[in-house]
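> could you work out the structure for the sequence below:
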Amino acid sequence: MAKKLIKRFMPDQQAIKDNKCLKVFGSLLHNPNLWHLNRHSVAKAFAVGLFFAFMPVPFQMILAAAAAIILHANLPLSVALVWLTNPFTMPFIFYGCYLVGTLILGVRERSFQFEASWQWVIDSLSTIGPAFLLGCGVLALLFSVLGYFTIQMLWRYQTIKAWQKRPHK
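Got it, this is the predicted structure:
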């Protein structure tokens, strides 16, 4: 059940190989183990994808692909999960990261107005940056570990249920 659900939403293997950003990996993308769907590769893919989804860095897909190759995680799933932070969800997720960072650091929440400029980014690194970056790191670790163990447990549960439904001889 879990395998079929994941297969339905997973990007096409050829589309990943043809992605111009991922061409930097060359023949490494041809490793068949990066495309298998099993409990371990999917759990690692969730950990990788969720970790990089919370990282406020450019080229998240490339970083997730590199980590998937190194960790032998399912490549398309690792890359696809990065898109949890997309232009629609990113403000909410990153604001949540900032709030978590302020909570951990014990500092007051500052009001700020976002501007799409490098000067704003540079200026905000000293004001809201520490809380934001700490929150991103904490939530990236938390959700990657949660994702890994949740997939491991769900996959195992589904396997046990499937075995119990088999006819006994």
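> rest of the way, CA atoms for contacts and neighbours
Fine.
> so which bits of the lengthiest helix in the chain are buried?
Looking across the chain with DSSP state H, the single longest helix is helix 129-165. Going by neighbour count (16 or more other C-alpha atoms under 10 Å), the buried part of helix 129-165 is 129-141, 143-149, 151-152, 155.
> one more: stretch 64-84?
64-69, 72-84.
> in helices only, show me these.
64-69, 75-81.
> pick the one among those residues closest to Arg8.
Distance ranking of these against Arg8, using C-alpha to C-alpha, places Leu77 first at 11.3 Å.
> right, and the closest one touches Met10 too?
Yes. Look at Leu77 against Met10 with C-alpha atoms under 8 Å: they come within range, at 6.1 Å.
> still on that earlier bit, mind putting the ones in helices among the buried residues of stretch 64-84 in TSV, distance to Leu22 included?
Shown next, in TSV, are those (distance: C-alpha to C-alpha, whole Å):
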residue	distance to Leu22
Ala64	10
Ala65	8
Ala66	9
Ala67	12
Ala68	12
Ile69	12
Leu75	11
Pro76	11
Leu77	14
Ser78	13
Val79	10
Ala80	13
Leu81	15
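> could you also give me the structure for this next sequence, so I can compare it with the first?
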Amino acid sequence: MPKNFIKRFLPDHQTIKNHRLLRVFGSVLHEPNLWHLNRRSASGAFGIGLFFAFWPVPFQMWLSAGMAIPFRANLPLSVATVWITNPFTMPPIFYAAYKVGTTVLGTRAQHFEFQFSWQWVVESLSTIGPAFLVGCAICSVFAGAAGYLGLNFAWRYQVRRAWERRRANRQQR
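Okay, the predicted model is just below:
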């Protein structure tokens, strides 16, 4: 069942509640629904995490946690899902987002070489920036919706299979 698989990778909720950086949220983190793992909270958290994973901004985890709270999605899963874009996966994912943006906008992909400087970022916003940001927005919405629907479907499928196995076991007796 997805619940048992997901629980293996999540940290203890008391550890997260007492974390010094998360004290900003105050007593809101003591809401029990943020820590329960059920179909609704898990699929919502997965959708929220994937949605923010494609945003090219720092503090994606904060944004994901901030959105998981009002939607009552599982907080640890929402924050952990953002790490799909990590320093190793970010270049190919963001390049793919750029290609999606150029396709949607109907522009030609420009050759560019990444430089780790603020000046390069500012100059890039006028050249490759529009296509990149449009691509990130499209990928963000698509990944969030696909993550929500995909996990919701997988969870329902596993529950249905478990019910069928129980029914088959009862009929054998």
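> tm score of chain vs chain?
Remark: TM-score between the superposed chains equals 0.96 [TM-score structural alignment, normalised by the length of the first structure]; 169 aligned residues with a C-alpha RMSD of 1.2 Å.
> ok, for Ile93 of the first structure, nearest residue in space, not its chain neighbours?
Nearest residue to Ile93 of the first structure, sequence neighbours excluded (C-alpha to C-alpha, 6 or more residues apart in numbering): Thr85, at 7.2 Å.
> I figured that neighbour was touching Pro56, is that so?
No. Thr85 of the first structure is beyond contact range of Pro56, at 9.4 Å (criterion: C-alpha under 8 Å).
> neighbour count winner among the two?
Between Thr85 of the first structure and Pro56, counting by other C-alpha atoms under 10 Å, Thr85 is the more crowded of the two (20 against 15).
> look up how far His40 of the first structure lies from the more buried one.
Separation of Thr85 of the first structure from His40 of the first structure (C-alpha to C-alpha, to the nearest Å) stands at 24 Å.
> same question for Val107 of the first structure.
Distance, Val107 of the first structure to His40 of the first structure, by C-alpha to C-alpha: 39 Å.
> now Asn86 of the first structure
In terms of C-alpha to C-alpha, Asn86 of the first structure sits 26 Å off from His40 of the first structure.
> likewise for Asn33 of the first structure?
For Asn33 of the first structure, the distance to His40 of the first structure equals 11 Å [C-alpha to C-alpha].
> now Leu21 of the second structure: how far from Thr15 of the second structure?
Leu21 of the second structure is 12 Å from Thr15 of the second structure, by C-alpha to C-alpha.
> let me see the contact set for the residue nearest to His36 of the second structure when sequence neighbours are not counted.
Nearest residue to His36 of the second structure, sequence neighbours excluded (C-alpha to C-alpha, 6+ apart): Asn74, at 6.5 Å. Counting by C-alpha atoms under 8 Å, 6 or more residues apart in numbering, Asn74 of the second structure touches 33-37, 41-42, 44-45, 68.
> now, the residues you listed that are in helices?
In helices, defined here by DSSP H, the members of the contacts of Asn74 of the second structure are 41-42, 44-45, 68.
> switch the residues you listed over to CSV; also include distance to Tyr98 of the second structure.
Formatted as CSV, these follow (distance: C-alpha to C-alpha, whole Å):
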residue, distance to Tyr98 of the second structure
Ser41, 31
Ala42, 29
Gly44, 26
Ala45, 26
Ala68, 27
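> which of those residues lies closest to Val159 of the second structure?
Closest approach between those and Val159 of the second structure, by C-alpha to C-alpha: Ala42, at 14.1 Å.
> show me what the helix or strand containing Ala168 of the second structure is packed against.
Here Ala168 of the second structure sits within helix 129-172, counting by DSSP states H and E. Judged by 3 or more C-alpha pairs under 8 Å, 6 or more residues apart in numbering; DSSP states H and E, the packing partners of helix 129-172 of the second structure are helix 2-7, helix 39-53, helix 90-105.
> report the buried residues of the last one.
What it means is helix 90-105 of the second structure. For helix 90-105 of the second structure, by 16+ other C-alpha under 10 Å, it's 90, 93-94, 96-102.
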